[in-house]
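1. pasted the sequence and its predicted model underneath.
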Amino acid sequence: MDFFNVVKAVLISSVFQFIGIHMLAWPIPRSFIVLYIGWLGIAAVFPRMMIRILRGGRRIPLQTIGKQAIPVMLIGAGEAGSIILQEFKNSKFVEKEIVCVIDDDPKKWGTFIHGVPVVGGRRKITQSVVRFGIQEIVLAIPTLKPHERKNIINICQQTGCKMSTLPGIYQLINCDVKVSMLRDVQIEDLLGREAVRTDLESIMSYVKDQKVMVTGGGGSIGSELCRQIADDQPKQLIIIDNYENAAYELQMELGRKHPELDVIVLIVSVQNRRKIREIFEQYKPDLVFHAAAHKHVPLMEYSPCEAIKNNVFGTMNVASEANRSGVKRMVLISTDKAVRPTNIMGASKRICEMVIQTYNQRSKTEYVAVRFGNVLGSNGSVVPLFKQQIREGGPVTVTHPDIIRYFMTIPEAVSLVLQAGAYAQGGEIFILDMGEPVKILDLAENMIRLSGLVPGEDIEIKFTGLRPGEKLYEELLIDDDNKKETANKRIFIGQPIKIDEAEFDEKMKELEKATFSEDENIRQVVKKLVPEYTIQQINN
């Protein structure tokens, strides 16, 4: 393409040169025009050829070696798009060719970038895919706002083309934009909102130089807590988990990234009160983040006593030892399923919140809970399940066509948990604003399209019915009449319900007896503690 552009420019220049000489009636030999074209061509081609040789040479066009280059559409005619286009042209290893560019700036329409035409704005995407036979689309606008990104991705999904995108603006600022940095469009790109921002200084101020304990540290939330806490320079990080593989992988990761950090990894269940007491006595943590819990709703419906043992009495063990050893602050990771629960997992987490609030009334330790909804990509969540089902050729299973959920990325949720911990004064239940709810059917269809497939044709979507204890609609996390704002607009404080300590203690004794005796009526005992809990019939 560049060669033909140079030839075109040389010929046009020569024509104007010949016309000008003829009009001025200059006496020149006939050989002049031939020599002029020849030497001008050499002068135009030679420097460009030398530059490419010095850069490592241009790849041989695939057409010349019997392979057809994959036609690619580039969205974004700005600096990042220009760099990506040049990288495509110069790379020896990219078996793709950008054949058209899309940009919403009308001033760029009809122009060329490195010889590739800018054919129009986003309305031209579908038409241009057909016209140029596009198989892949690259989105190269790092500065694009999330809702605009979502709109463009939605248009591209309808074409059935594979999509890639640049990670973000920071690579552009650092002049670090390369083809190798392109990644597949991910489901997080479809949230259509700004990423949650936190006040990092306030987080660091209460984590730095502190001994921090994280229970359930090998899990999705717990491991991300450990990563972000490690960045804030704690004096010591104590990780507790009962699953050795996840704990080991996290230990290796933190060792690579923070070799100077004192990391203690202990394999123990929070149900083991004696061992938990020994750990608190030995390490004397200043801060505790309690993320250890059984969280899978359907599984816990069939094992209610195990849910109560681990979630409720595991929390009691940690809370009790935090009080006994003089911990400054304990933060419980809770869930929106604790709001008017319809399953034993949600009810157990509501009791955990009550445990935390009760201990806060009788201890110098500050106890708080942080409640949020689903996180994208956590272990056992719907996104990894859909990815696996798509890889296997389907079907993708959705429980109900109308089911909705609130979603947040794991790093977002954890950063807000840490920020809420910084706001804590004791006794609060912090509620994270998860944004707009997402329809799970739309999520499934988008993931199929992002894989370059067509929902209902290439991949079947199968409705399986609501699972035991599952809600069709999530409760709204924030009640406008019952909330208190914080300095962060994404974090609110739910008004706590006053708990009668004596009555709560009596009911907890009854619950403990029913739990460890494997009482079949455990749900009725739970309902005494959580009256808003709706018991569902489980068919074994």
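-> Yep, that arrived. None of these values were measured; they are calculated from a predicted model.

2. okay, CA-based contacts and neighbour counts for the rest of this
-> Noted.

3. neighbours around R48, how many?
-> Other residues lying near R48 total 12 when counted by other CA atoms under 10 Å.

4. same for the helix or strand containing it, what does it pack against?
-> Using DSSP states H and E, R48 maps to helix 31-54. Judged by 3 or more CA pairs under 8 Å, 6 or more residues apart in numbering; DSSP states H and E, helix 31-54 is in contact with helix 2-24.

5. before we move on, back to that, helix or strand right after the helix holding R48?
-> strand 70-75.

6. which SSE is immediately downstream of that next one?
-> Past strand 70-75, the next helix or strand by DSSP H and E is helix 79-90.

7. how far out from the middle of the chain is that following helix?
-> 27 Å (CA atoms, centre = their mean, to the nearest Å).

8. this is the other structure I want to compare:
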Amino acid sequence: MLGKVPQKYKQSLSWRTAAATLHDIAAAVLAWVTAYWLRFNFDIPVQYATSMTRTLFWVVGIQTIVFLAFGLYRGIWRFASIPDLRRIGLAAATSALAAPTVLFMLDRMEDVPRSVLVLDPILLLLIMGGSRFFYRAWKDGHLFSLQQLGATPVIILGAGAAAAALLRDLASDSRWRVVGLLDDDPAKAGLRLQGVTVLGPLAELSRHAKRLAVENAIVAMPSRTVGERRRAMEIAVEAGVSALTVPSMADVLSGKTAVSQIRNVELEDLLGRDQVQLDDAGLRGLLTGRVVMVTGAGGSIGSELCRQIAAFSPAKLVFYEASEFALYSIEQEFVQHFPRLAIVAVAGDVKDAATLEQAFSIHRPKVIFHAAAYKHVPLMEADNAWAAVRNNVFGTACVARAAIRHEVERFVLISTDKAVNPTNVMGASKRLAELACRALQEQSPLTCFVSVRFGNVLGSSGSVIPKFREQIEKGGPVTVTHPDIVRYFMLIPEAAQLVLQAGLMGKGGEIFVLDMGEPVKIADLARDMIRLSGFSEDEICIEFTGLRPGEKLFEELLADSETTLPTLNPKLRIACANETHEAEWLATLDTWLAVPVKPADEVKQELKQWVPEYMVSTRPAIL
């Protein structure tokens, strides 16, 4: 094994091994001599002193051989733990049997007191184990450390396993000095965790922060529900202390990060929700060993879908993307993080039937996730209205027809809540794309078409979150269109996981609706971001600019004429719609979409004929 270790570490390892071996030899000598001293009250008779000296070589030699056999020098003292102590105990017990046996064979142990044979392994265990744990305590900072005198005092919210791990890591960190813990479990009040007292419930943070001159609180509750973590963070913000948090336990256990990698609380922590429970077995049947294609693979949703799909080891993952930079970025990410996964990067537009045909013919995908879309509402409302329709409807139809021709088993359309009773071109175009997929389903017995609707995802391109961050960094103001405007929000990983789950559950023609939770007031969102950034509304104000073209005060996930049916996954429901379309409907749609250019007003009027519930916005475009 040592031959595989880089040369620069070999000397360090051999030096440490030699030092540990010499230490334990010295410990064995000390234990044997001390056992005699204790036996004779520190006044050893000459006869027994001679015996002690004569047997010392044999006892220490036997014990050294036993230590090597038990691998005591493969451990690292810096991280000495219970398993190390157990090995030392077993080694001491084994030597306690081996040494008397050898001594008995040499001279029947005539001059060796029996009590020495009992005291020696006990002293050996205490000296060897104690020195290791003393060294670790010193390195971990549990002993007196001058570094801690200048450290910033901090309170930890939570007194569970994560808090214990965090305390161990922070003990040797010169930046922080933990002065107390807070936890809502009344049974923990007054108890001590690694020497730090649980002061009381979370609600008392303000009082203890003032008393202890604390300006920072670390939320160490990664295994609790999102609601509990959100409440802890809000208590910290209301108490006027800077809210910090630790990584999720999933990231810690997977080795992606350590508990001690403390970071600022982000808005995602306040809006995040409990983890999605995936049907892993079903998704492995759908994705493992199969060729999967993702259109719009470089976008926020498309790229996260690719990451989630990669976990199920597809035979090949095909990125189909119109943006060269986005395609390059996702390809390089996968080359670095998924080197064993076969990937193909195809630069192509979803409206380009020839490129699609070539990609399908060469790679033969069996599952398609269609995430490519124009989705920015104001940009698509005026000059780009026809571009939105062509991309979102004609592009979807092109990919769907290629899927049918090449007998793709499953086609999943990423739709939007803006498709419900749409008031903008983007939403109406996505609704028309849903209708086109349902119509194609009636003509395709081999390909299963599924649509998935959800609202805004945090951090996606065009999201308000990056815009608010930029405005706060510039000193404000933060602009919100209307004081009462509300939106549904979801984290990108959760949305991608539910899209995969919906794709698995669909039988053909369904429109799945994601449970988006409670709607959030955008004005409240802005206030939270200002507070989390360490400012007040007096320092960074909020300005209301008026609704933009095609923008609603609130979004709906279901149209008025629709109802929903539950599924086995509580976060997914199926929208039941009654529309059916004949082949002539699709042919007429194709003819309409074939026109290369149309003026925005004409697009909106004609779009209303295809989507009757579409309400054309009369507000002027403001970009």
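-> Great, that's in hand. The structure displayed is predicted, hence computed values, not measured ones.

9. related to what we said a few turns ago, list of residues touching the helix holding R48 of the first structure?
-> The contact list for helix 31-54 of the first structure (CA atoms under 8 Å, 6 or more residues apart in numbering) reads F3, V6, V7, V10, L11, S14, F18, R58, N90.

10. how does it look with 10 Å?
-> Here helix 31-54 of the first structure makes contact (CA atoms under 10 Å, 6 or more residues apart in numbering) with 2-3, 6-11, 13-15, 17-18, 55-59, 90.

11. helix, strand, or coil at the aligned residue in the second structure for P384 of the first structure?
-> Matched by TM-score structural alignment, P384 of the first structure corresponds to P466 in the second structure. The three-state assignment at P466 of the second structure reads helix, by DSSP: H, G, I helix; E, B strand; the rest coil.

12. could you do V457 of the second structure as well?
-> Under three-state DSSP, V457 of the second structure falls in the strand class.

13. same thing with G394 of the first structure?
-> Of the three states, G394 of the first structure takes coil under three-state DSSP.

14. now do G240 of the second structure
-> coil.

15. for burial, what's the neighbour tally of A424 of the first structure?
-> 20.

16. try A354 of the second structure
-> 14.

17. what does it align to in the first structure?
-> Under the alignment by TM-score structural alignment, A354 of the second structure pairs with R274 in the first structure.

18. same check, this time on A419 of the second structure
-> A419 of the second structure maps onto A338 in the first structure, by TM-score structural alignment.

19. repeat that for L568 of the second structure.
-> Aligning on TM-score structural alignment places L568 of the second structure opposite A487 in the first structure.

20. quick one: the strands in the stretch 451-600 of the second structure?
-> 456-458, 478-480, 486-487, 489-491, 511-514, 520-521, 542-544, 563-566, 572-576 (DSSP state E, counting those that start in this stretch).

21. follow-up on the earlier one: burial check on the match of L568 of the second structure, number of neighbours?
-> A487 of the first structure, neighbours per other CA under 10 Å, totals 10.

22. my read: S460 of the second structure touches G299, true?
-> Yes. Taking CA atoms under 10 Å as the definition, S460 of the second structure is a contact partner of G299 at 8.0 Å.

23. more neighbours: these two, which one.
-> Neighbours per residue (other CA under 10 Å) separate S460 of the second structure from G299, with G299 holding more: 20 against 15.

24. give me the distance between the counterpart of that one in the first structure and S381 of the first structure.
-> Using TM-score structural alignment, the equivalent of G299 of the second structure in the first structure is G219. G219 of the first structure is 12 Å from S381 of the first structure, where distance means CA to CA, to the nearest Å.

25. same deal with E278 of the first structure?
-> Distance of E278 of the first structure to S381 of the first structure, given as CA to CA: 34 Å.

26. same question, A247 of the first structure
-> 20 Å.

27. counting neighbours, go ahead and name the busier of those two.
-> A247 (22 against 13).

28. quick one: contacts for the nearest residue to I493 of the first structure once chain neighbours are set aside?
-> Closest residue to I493 of the first structure apart from its sequence neighbours, by CA to CA, 6 or more residues apart in numbering: F430 at 4.5 Å. Contacts for F430 of the first structure (CA under 10 Å, 6+ apart) come out as 331-334, 368-372, 416-417, 420-421, 423-424, 483-486, 491-496.

29. F430 of the first structure pairs with which position in the second structure?
-> F430 of the first structure maps onto F512 in the second structure, by TM-score structural alignment.

30. how about the helices in the stretch 151-300 of the second structure?
-> For the stretch 151-300 of the second structure, the helices defined by DSSP state H, counting those that start in this stretch occupy 161-170, 205-211, 226-238, 249-253, 267-271, 280-287, 300-310.

31. what is the fifth one packed up against?
-> Other helices and strands packing on helix 267-271 of the second structure, by 3 or more CA pairs under 10 Å, 6 or more residues apart in numbering; DSSP states H and E, are helix 226-238, strand 456-458, strand 489-491, helix 522-532.

32. out of the ones you listed, nearest to A559 of the second structure?
-> strand 456-458 (17.6 Å; CA to CA).
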